[in-house]
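Asker: Sharing a sequence plus its predicted fold:
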Amino acid sequence: MKGTSDTYKKDLGIELIRTSFKLRYNNSVLGFLWVLLNPLLTFLILYIVFSNFSKDQNIENYPIFLLSGLIMYTFFSESLIFGMNSLLDKAGIILKVNFPRELAVISSSSMAVINLAINLIVLTIFAILTNLHATIEGILYFIFCLFVLFILMLGLSFFSSIWLIKLRDLSHISDLVVKLMFYATPIFYSITILPFAVQKLMKFNPLAVIITAGRTGLLYGEIVEVQQVLILLLIGLAVLVAGWFYFNNQVKKIAERF
């Protein structure tokens, strides 16, 4: 029976991901291409504006520096938005079909992972074209940092998906957070140009820590901020477990609010 249940959950999860993909891109003229266009167009604009500025910062291979930061940031923003909206987006299915509600959150978060995988292919092509000499250790550390970010965002999604049902203004708050985090995180600039006091404050920005650590590993093969990244992993796992229990405790109580 357990095998049958696991197969059912797996098949349902895949179907929910497929449905999410159709709902998000089906009515768009460019459809799936927006997965690529969004970070690439942002990259192009920022590169044109800041490429000369990057020379003053002595950043090697600025295209990869910028694109890798954008891809990690895009993964953060999509994980936040997709996860938070997971219950509302699937309200029609949730009210009609009996299935484990956590699959709605997991499938929405998986959408962000799929988009990330596609963008990583683009990053690989750019790395080849720009002759990036990446190390195996650096690449693995970059992927590990993305995994830490995924765990943290999935845990937050179990909380935020419930909170959004209770407080619809949360969507506007999250949009503001996403915009502020873009500038408060060293995506198109190096953290080293900031005053020392601000650099110390950046240690309390999990996204800044993860992007800086992962990108340094990818670009230079250096494994940095290990202690902080591991602490964020432990925090992420704690948030994931707490979020799971909170979600399952609250999800049946909010059905009438859809």
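Answerer: Done, it's in.

Asker: use CA for all of it now, contacts and neighbours both
Answerer: Noted.

Asker: Now do the contacts for Asn115.
Answerer: Asn115 makes contact with 35, 75, according to Cα atoms under 8 Å, 6 or more residues apart in numbering.

Asker: Tyr25 versus that one, what's the distance?
Answerer: Per Cα to Cα, to the nearest Å, Asn115 is found 12 Å from Tyr25.

Asker: what's the answer for Pro100, then?
Answerer: From Pro100 to Tyr25 the distance is 25 Å (Cα to Cα).

Asker: more crowded one of these two?
Answerer: Just comparing Pro100 and Tyr25: by other Cα atoms under 10 Å the higher neighbour count belongs to Tyr25, 15 against 12.

Asker: Give me the nearest residue to that one, chain neighbours excluded.
Answerer: Nearest-residue entry for Tyr25: Gly31, 4.5 Å, with adjacent residues in sequence omitted and distances by Cα to Cα, 6 or more residues apart in numbering.

Asker: for the helix ranked longest in the chain, which positions count as buried?
Answerer: Determined from DSSP state H, the single longest helix within the chain is helix 136-166. Neighbour counts using 16 or more other Cα atoms under 10 Å place 138-146, 148-165 of helix 136-166 among the buried residues.

Asker: Check stretch 193-203 too.
Answerer: Neighbour counts over stretch 193-203 (16+ other Cα under 10 Å) mark Met202 as buried.

Asker: Show me the contact partners of it.
Answerer: By Cα under 8 Å, 6+ apart, stretch 193-203 touches 57, 185, 191-192, 208-209.

Asker: sorry, back to before: give the other helices and strands that the longest helix of the chain contacts.
Answerer: For helix 136-166, the elements it packs on are helix 62-84, helix 86-89, helix 102-129, helix 170-184, helix 206-220, helix 226-250, judged by 3 or more Cα pairs under 8 Å, 6 or more residues apart in numbering; DSSP states H and E.

Asker: Return the set of buried residues in the first one.
Answerer: Of the residues in helix 62-84, those scored as buried under the neighbour-count criterion (16+ other Cα under 10 Å) are 62-84.

Asker: circling back: is the residue nearest to Tyr25 in contact with Phe21, as I believe?
Answerer: No: Gly31 lies out of contact with Phe21 (Cα atoms under 8 Å); the separation is 9.6 Å.

Asker: ok, structure two:
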Amino acid sequence: MYAERLYVAEKSETVSRPGISRGILDISRYKYLLDLLVQKEVRVRYRGSWLGMAWTYVKPLTQFIVFYVAMGIFLGLGRGGGIENYPVYLFAGIIVTNFFNEAFMSTTMSIVGNAGLIKKIYLPRELFPLASLRVSFVHFLPQWLVLMVGSILLGWKADLAGLVVAFLAFVSLSIFAFGMGLFFGSINVFYRDAQNATELVSMIAMWLAPSFYTWHQVASQLPHWGLQIYMANPIAIAVEAFHRGFWWGSTDGSFTFASGWGLSISLSFVISLLMLAIGEFTFRKLEGGFAQEM
């Protein structure tokens, strides 16, 4: 059904033929097709599921409980002398890293997962990973609302600077995840080892971002240059930005962040755009063989 609707939509829009596509620059011309792909992915993902979209809440809440017990109670990070309002601090980090991991893994699998459509019709292949990225955002939104409610209940006071920092860091993280997905997704068509590598990257992303601990603890164990490399990670920057936007306002304000936000956000965008360029270059180089290989 979706293949037929996509075919009709393809004929009704101005479509670039293979060989003259401008890649991600063409995406804005295919908004209707993109919406169809997002609808398809959401329906396929929850087909036969009793809980459906409720799984969007189950996973992060389960992670929160496990990590809060392990880190907050057993290791004492949530008690006196630990991290103030630790539940909000922890949950903010969890939803950011979960967004990256889902976006990265789903965009990586998007080409192989849509092999049937890719063989039947032509449309910019970047639409598939972009649709997966949008679905990841759909899943992120209710988790963010839970974070907002929790922050407000614990005395959070919003400030414009913190919200702007969090928004910009999230945009940068989305670009970074999309670039990573383009790179690994195109390679995954030819070498399925790439999808196994995504699991390792996701595990590293979860533990190397300051979601459960603070950057001060990292600084005490690393030389200065090591800390600079650690904090140049767009995932770590996004986690800290969400701490600034949705946690710091619920504390006494004594917590200090690693560096100025102007520098951190700028660095995050530079790295994310570089990753997007690398991912798109690799994708464009390999996409000619997608249909034949699958």
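Answerer: Thanks, I have the structure now. A quick note: this is a predicted structure, and the numbers were derived from the prediction, not measured.

Asker: Gly31 and Phe21 of the first structure: who's more crowded?
Answerer: Set Gly31 of the first structure next to Phe21 and count neighbours by other Cα under 10 Å: Phe21 wins out with 17 against 13.

Asker: In the second structure, what sits opposite that one in the alignment?
Answerer: Using TM-score structural alignment, the partner of Phe21 of the first structure in the second structure is Val42.

Asker: For that match, give its distance to Ala236 of the second structure.
Answerer: On the measure of Cα to Cα, Val42 of the second structure and Ala236 of the second structure end up 28 Å apart.

Asker: Check Ala115 of the second structure too.
Answerer: For Ala115 of the second structure relative to Ala236 of the second structure (Cα to Cα), the value is 34 Å.

Asker: more neighbours, these two?
Answerer: Ala236 (25 against 15).

Asker: To which residue of the first structure is the more buried one aligned?
Answerer: Counting by TM-score structural alignment, the partner of Ala236 of the second structure is Ala208.

Asker: Ok, Glu126 of the second structure next?
Answerer: By TM-score structural alignment, Glu126 of the second structure lines up with Glu102 in the first structure.

Asker: residues in contact with that match?
Answerer: 158, 244, 247-248.

Asker: Who wins on neighbours among these?
Answerer: Phe158 leads those on contacts (other Cα under 10 Å) with 29 neighbours.

Asker: Tell me the residue in the second structure aligned with it.
Answerer: By TM-score structural alignment, Phe158 of the first structure lines up with Leu182 in the second structure.

Asker: Distance of the spatially closest residue to its match that is not a sequence neighbour relative to Phe170 of the second structure?
Answerer: Leaving aside its chain neighbours, Leu182 of the second structure sits nearest to Gly279 (4.8 Å; criterion: Cα to Cα, 6+ apart). Look at Gly279 of the second structure and Phe170 of the second structure: by Cα to Cα, they are 19 Å apart.

Asker: what's the answer for Phe269 of the second structure, then?
Answerer: Taking Cα to Cα, one finds Phe269 of the second structure at 10 Å from Phe170 of the second structure.

Asker: nearest residue to the residue nearest the centre of the second structure other than its sequence neighbours?
Answerer: With distances taken as Cα atoms, centre = their mean, the residue of the second structure nearest its centroid is Phe100 (2.4 Å). Nearest in space to Phe100 of the second structure, with sequence neighbours left out and distances taken as Cα to Cα, 6+ apart, is Ala177 at 6.1 Å.

Asker: The one you found: what's it in contact with?
Answerer: 100, 103-104.

Asker: And for Leu132 of the first structure?
Answerer: Here Leu132 of the first structure is in contact with 61, 219 (Cα under 8 Å, 6+ apart).

Asker: what's the counterpart of it in the second structure?
Answerer: Using TM-score structural alignment, Leu132 of the first structure pairs with Trp156 in the second structure.

Asker: swap in Val241 of the first structure?
Answerer: With TM-score structural alignment as the criterion, Val241 of the first structure matches Ala277.

Asker: Name the nearest residue to its match, ignoring sequence neighbours.
Answerer: Gly179 (7.1 Å).

Asker: In this structure the one you found contacts Phe281, no?
Answerer: No: look at Gly179 of the second structure against Phe281 with Cα under 8 Å: they stay out of range, at 9.8 Å.

Asker: returning to what we had before: who are the contact partners of the residue nearest to the centre of the second structure?
Answerer: 173-174, 177, 235.

Asker: Next, format these as CSV and append distance to His243 of the second structure.
Answerer: Output for these, formatted as CSV (distance: Cα to Cα, whole Å):
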residue, distance to His243 of the second structure
Leu173, 15
Ser174, 17
Ala177, 20
Ile235, 12
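
Asker: just the residues you listed now: which is nearest Phe290 of the second structure?
Answerer: The nearest member of these to Phe290 of the second structure, counting by Cα to Cα, is Ala177 at 21.1 Å.

Asker: For the contacts of Glu102 of the first structure, which pairs are in contact in the second structure too?
Answerer: With both residues aligned by TM-score structural alignment, their matches' Cα atoms under 8 Å, the contacts of the contacts of Glu102 of the first structure that the second structure also has are Phe158.

Asker: between the contacts of Glu102 of the first structure, which is closest to Gly214 of the first structure?
Answerer: Of the contacts of Glu102 of the first structure, the one sitting nearest to Gly214 of the first structure (Cα to Cα) turns out to be Phe158, at 25.1 Å.

Asker: Tell me who's in contact with the closest one.
Answerer: 83-84, 102, 105, 240, 243-244, 246-247.

Asker: Out of these, which comes closest to Phe43 of the first structure?
Answerer: Closest to Phe43 of the first structure, out of all of those and judged by Cα to Cα, is Gly83, at 24.5 Å.

Asker: Map the closest one across to the second structure for me.
Answerer: Checking TM-score structural alignment: Gly83 of the first structure goes with Thr107.

Asker: hang on, isn't that match packed against Ser132?
Answerer: Yes: in this structure, Thr107 of the second structure is within contact of Ser132 by Cα under 8 Å, at 5.4 Å.

Asker: Now for the closest residue to Met105 of the second structure other than its chain neighbours: which residues touch it?
Answerer: The shortest distance from Met105 of the second structure to any non-neighbouring residue, by Cα to Cα, 6+ apart, is to Thr198 (6.1 Å). Thr198 of the second structure makes contact with 104-105, 108, 184 under the criterion Cα under 8 Å, 6+ apart.
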